[in-house]
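Visitor: Could you look at this predicted model? Sequence included:
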Amino acid sequence: MSESAMTEPAAQGELGTVVIGGGLAAAHCVHSLREGGYTKPITLIASENEVPYERPPLSKEFLQGNKQAQELEPFAADWYADTDVDLRLGVTAESIDTAAKAVSLGGSAPVGYENLVIATGCRSRLGGRNANMAGWDLPGVYTLRSLEDSKKIKEQLVSGKRLVIIGAGWIGMEVAASARTAGVEVTVITPDQVPLATAMGTEFGAHVAQLHIANGVQCRFGTAVSGIASDPEKGLVVQTPTGDIPADFVLLAIGAVPNNELAVAAGLEVGTGVVVDEYLRSSDSNILAIGDIAEAYNTTLGRAMRVEHWDNAIRQGKLAAATILGRDESYDWLPYFFTDQFDLGMEYVGDRGADDDVVVRGDMAAGEFVIFWLRQGVVTAAMNVNIWDVNDHLRSMIGKNIPVSTLQDTGNDLMTL
């Protein structure tokens, strides 16, 4: 933080900014406020007993033992103390009084605010579309949303153990790769015909499926799960129409639900998430929402969207700070995310539609390629797989009309395109 931001402490009883949440978006919001010269009080309320941390490594590096818990913290605990951020860990925000501009807390006095930032993230979806899955709460059945979840799963990653993963989205497939690398016997079950089909389409999904199968993952695609049961002899069994699948432990990875309850109870406008404008302000101008829960208006794409990814959490945390600081910035960037599974590394940028045309550049069988998505000849999204230092070039191609033959020709340098 700049010296000027520390020269004048906040006055006694002065209202400032309260942030609810302990993830990446919350951490970057308070950091950007202090770095931007904000001298008013800042209170960060986190329900977990952990210094705010990033979550992508929970299914990859941390789970594999390649990163320690403290390495997940974008800013160490000392930073919050040194910059006079009131970091309240293990504290639950129970309600928001918009008239009094105060947040009620479990076990302590309410905290008043001038600006409130909701960054409560998502929780795991437990069960099917309309009801909880039978057996979801049995011992040995896990979800993965928190550091504590990852620690518990990590303890189970013993060579020879049997893991059944229900769901084939990002978390499911990343945990499958991490567990298989540890020597665990892994079975992935999904009603979809290929993994990641909704997020990335069938071309890339089929490539990921082949990668996992080649690494010994048992894949039960097109298979529904009716429930989970405990058997005295077999341990856990995952029940499917084609028979029971025994497991030593089970991961439920069937999606996430935004933690919108505080916003709903406070009377804020809520759609797929807390509805906010391009500056991340909600229907109450004193309240912002960021990260996984924010259904924010994107000025580049001309529509509202909710994005559950690392890059978006960081950027929206910084944008919320800019809005509070009175700067003229808005939500104008394209979605970006990445994954690492076995020897596959991928980066994606853009906003593909389910009906967009797919153009592959390079050899998918060789494992190094780029996929473009086009709508009426215009590039809407692009993804580089095991080809590095090109994502910025791909980002600059979004929105341009580029002939398919030009995109496919590997003789054409991506920088020039």
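Guide: It's in.
Visitor: alpha carbons only for contacts and neighbour counts from here, please
Guide: OK.
Visitor: What is the neighbour count of residue 108?
Guide: Applying other Cα atoms under 10 Å, we find 9 residues neighbouring residue 108.
Visitor: so how far is residue 199 from it?
Guide: Using Cα to Cα, to the nearest Å, we find residue 108 at a distance of 42 Å from residue 199.
Visitor: In contact with residue 154, which residues?
Guide: Going by Cα atoms under 8 Å, 6 or more residues apart in numbering, residue 154 touches 63, 64.
Visitor: Check which helix or strand it maps to.
Guide: If you go by DSSP states H and E, residue 154 is part of helix 147-156.
Visitor: cool, and residue 211?
Guide: Going by DSSP H and E, residue 211 is in helix 202-214.
Visitor: Name the next helix or strand downstream of that helix, please.
Guide: Downstream of helix 202-214 (by DSSP H and E), the next one is strand 218-221.
Visitor: Show me what that next one is packed up against.
Guide: Counting contacts by 3 or more Cα pairs under 8 Å, 6 or more residues apart in numbering; DSSP states H and E, strand 218-221 packs against strand 185-190.
Visitor: Tell me which other helices or strands the strand it packs on touches.
Guide: Secondary elements touching strand 185-190 (3+ Cα pairs under 8 Å, 6+ apart): strand 162-166, helix 170-181, strand 218-221.
Visitor: Just want the angle from that strand to helix 202-214.
Guide: Here the directions of strand 185-190 and helix 202-214 differ by 160 degrees (axes from the mean of the first three to the mean of the last three Cα atoms, to 10 degrees).
Visitor: and the comparison structure, right after this:
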Amino acid sequence: MRITGPSADGDTDLDAVRLYDPDFYATGEPHAVWAQMRRRGPAHLSTLPDGRYFWSVTRYHDVDNVLRDHTRFTSGRGTLLSVLGGTDPAGGKMMAASDPPVHTALRRPLSRVLSDRALRPHEPRIRAVVQRMLGPLLDGGVWDVAKAAAAFPMAFTGTLMGLPEEDWPRLARLTTSAVAPSDPGYRQTSRHSTLAAAHHDLFAYFSAQVRDRIRHPREDLVGSLVGLELDDRRLRHDEIVYNCYSLLLGANVTTPHAIASTILALIEHPGQWKRLLAEPSLTGSMIEEGLRWSSPASHFLRHAVHDLELHGRRILAGDAVVAWLGSANRDEEVFADPYRFDIARTPNRHVAFGLGPHYCVGAPLARIALRILFDVIVTSVEKFTIAGPIEHLASDFVAGIKSLPLTAQLSAAAARAIDATVTQHGPAS
């Protein structure tokens, strides 16, 4: 997604804005539109050409209320615009598409498995993966950080799920196809066929993984789901598959796009990059600002449980309500000077990982992985330079960059360490 400030033109016809069009997020200016919606239409109705419709909430506190209160806004009919007008078959089966008590029963054991303690033994391996990722920068080479970052979450999620490393590139591409089926780089014959094919391949893959864990039990995330009990019964096969899919999708959506967008922000704000190099202790707060700035998960969908009123608009039971996270993270009522990238911003109550019961269960892992990656980058790279066109992902769900070619000036010590790691382990896949 292109990140711009509010438009000086405050007369945009909000009814004409195609918030449901994935191309709008690749070539349009959604942040400028959201700024106007926060001022002029905080509860806005969008109607598609086929008659389907949804309400948008764009202010921070409204997004908070919609995502936090499952008694008024249910997740059980699906959580993404891609299911608008229908019902998600994973509703009530997948953690992301269920409400308490089902959601709570699924989340509690997964939270224990997805703790920072689970990832800690793998930190040296992940650090080596990051150094291998930086290999193309040696000798003045070009590194496409967006393409490299797309594969990065598999280094920790794939490891914790017990998925074979040779499968990681295919799984990373399939998950992107599932969230950006309209993007020219992923689309097959149509958006629908691309989405259907990606889901078929991912569900078939995890179905085989589940059968393998039943025959040969293993202590990994898939194995944990196989052994998980819900209401005094084991999860059914389809429930396990849906939740495997959800865990992988969640990891591959947030982390890679936060990486590319944060690095681009540091390049576009050289004073902030200079400060970070001088004060590497700010890496943690820089990561939080990068998450706010990029807001990789652009929206979450809910459905009204009963009739209600919001900002003078009547929302009926069953109506779809979209909470725009990227807009909430630029709300002037919550964030001072929200269009300023500030690596030391405090407080920073961003909603990049969602809010309430559905706050991202993998957020601790994502933060650890981002810290490892940026620790390596901050101690290795003295300067980044953009080396080619920037391409944004066409997706109404993921605010992503799919290509960001860079060159870099590396410190001599870092170059030697990267070269040694690449020589020992080979380049990143």
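Guide: Good, I have the coordinates. Small disclaimer: the values here were computed from a predicted structure and weren't measured.
Visitor: Let me see the TM-score of these two.
Guide: Here the TM-score for the pair of chains, by TM-score structural alignment, normalised by the length of the first structure, is 0.27; 191 aligned residues with a Cα RMSD of 7.1 Å.
Visitor: List the buried residues of the helix holding residue 211 of the first structure.
Guide: 202, 203, 204, 205, 206, 208, 209, 211, 212 (16 or more other Cα atoms under 10 Å).
Visitor: now the strands for the stretch 251-400 of the second structure?
Guide: 299-304, 308-310, 313-315, 320-324, 381-386, 391-392 (DSSP state E, counting those that start in this stretch).
Visitor: what's the closest of these to residue 260 of the second structure?
Guide: Evaluated with Cα to Cα, the strands of the stretch 251-400 of the second structure place strand 391-392 nearest to residue 260 of the second structure, the distance being 10.6 Å.
Visitor: Tell me the first helix or strand C-terminal of that closest one.
Guide: strand 401-403.
Visitor: Run a quick neighbour tally on residue 311 of the first structure.
Guide: 17.
Visitor: May I have the secondary structure class of it?
Guide: helix (DSSP: H, G, I helix; E, B strand; the rest coil).
Visitor: where do the helices sit along the stretch 301-429 of the second structure?
Guide: 325-328, 363-380, 412-425 (DSSP state H, counting those that start in this stretch).
Visitor: want to throw those into TSV with mean neighbour count?
Guide: Listed next are the helices of the stretch 301-429 of the second structure as TSV, based on neighbours: other Cα atoms under 10 Å:
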stretch	mean neighbour count
helix 325-328	28
helix 363-380	19
helix 412-425	16
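Visitor: closest one to residue 299 of the second structure among those helices?
Guide: Of the helices of the stretch 301-429 of the second structure, nearest to residue 299 of the second structure by Cα to Cα is helix 325-328, at 5.4 Å.
Visitor: count of neighbours near the residue lying closest to residue 212 of the first structure once chain neighbours are set aside?
Guide: Once flanking residues are discounted, residue 212 of the first structure sits nearest to residue 177: 7.2 Å by Cα to Cα, 6 or more residues apart in numbering. Counted with other Cα under 10 Å, residues neighbouring residue 177 of the first structure total 25.
Visitor: same question, residue 45 of the second structure
Guide: Counted with other Cα under 10 Å, residue 45 of the second structure comes out at 18.
Visitor: repeat for residue 107 of the second structure
Guide: 19.
Visitor: Confirm it sits in a helix?
Guide: Yes. Assigned with three-state DSSP, residue 107 of the second structure falls within a helix.
Visitor: do you know which of the strands of the stretch 251-400 of the second structure lies nearest residue 201 of the second structure?
Guide: Using Cα to Cα, these put strand 299-304 closest to residue 201 of the second structure, at 24.0 Å.
Visitor: Tell me what angle the closest one forms with strand 320-324.
Guide: Using the same axes, to 10 degrees: strand 299-304 of the second structure against strand 320-324 is 150 degrees.
Visitor: packing partners for strand 299-304 of the second structure?
Guide: strand 73-74, strand 320-324, helix 325-328.
Visitor: List the contacts of the residue nearest to residue 359 of the first structure when sequence neighbours are not counted.
Guide: Using Cα to Cα, 6+ apart and skipping residues adjacent in sequence, the residue nearest residue 359 of the first structure is residue 372, 5.1 Å away. Contact partners of residue 372 of the first structure, counting by Cα under 8 Å, 6+ apart, are 358, 359, 360, 361, 379, 380, 381, 382, 383.
Visitor: Okay, and residue 372 of the first structure sits in which element?
Guide: strand 368-375.
Visitor: could you point out which element follows that strand?
Guide: strand 378-385.
Visitor: Residue 82 of the first structure: neighbouring residues, count only.
Guide: 10.
Visitor: And it, how close does it get to residue 261 of the first structure?
Guide: Taking Cα to Cα, one finds residue 82 of the first structure at 33 Å from residue 261 of the first structure.
Visitor: wait, is residue 54 of the second structure part of a strand?
Guide: Yes. Under three-state DSSP, residue 54 of the second structure falls within a strand.
Visitor: Would you confirm that it contacts residue 45?
Guide: Yes. In terms of Cα atoms under 8 Å, residue 54 of the second structure counts as a neighbour of residue 45; the distance is 5.8 Å.
Visitor: ranges for the strands of the stretch 301-417 of the first structure?
Guide: According to DSSP E, counting those that start in this stretch, the strands that the stretch 301-417 of the first structure contains are 303-305, 336-341, 344-350, 357-363, 368-375, 378-385.
Visitor: most packed of these?
Guide: Across those, averaging neighbours per residue (mean count of other Cα atoms under 10 Å) puts strand 378-385 on top, at a mean of 24.
Visitor: hang on, the earlier thing: quick check: which of the strands of the stretch 301-417 of the first structure is nearest to residue 230 of the first structure?
Guide: Closest among those, using Cα to Cα: strand 336-341, at 30.4 Å.
Visitor: From the contact counts, what lies against the closest one?
Guide: Taking 3+ Cα pairs under 8 Å, 6+ apart as the contact cut, strand 336-341 of the first structure packs with helix 170-181, helix 310-324, strand 344-350.
Visitor: Give the other helices and strands that the last one contacts.
Guide: Right, the one you point to is strand 344-350 of the first structure. By 3+ Cα pairs under 8 Å, 6+ apart, strand 344-350 of the first structure packs against strand 336-341, strand 378-385, helix 391-397.
Visitor: rerun that using 6 Å as the cut-off
Guide: When contacts are defined as 3 or more Cα pairs under 6 Å, 6 or more residues apart in numbering; DSSP states H and E, strand 344-350 of the first structure sits against strand 336-341, strand 378-385.
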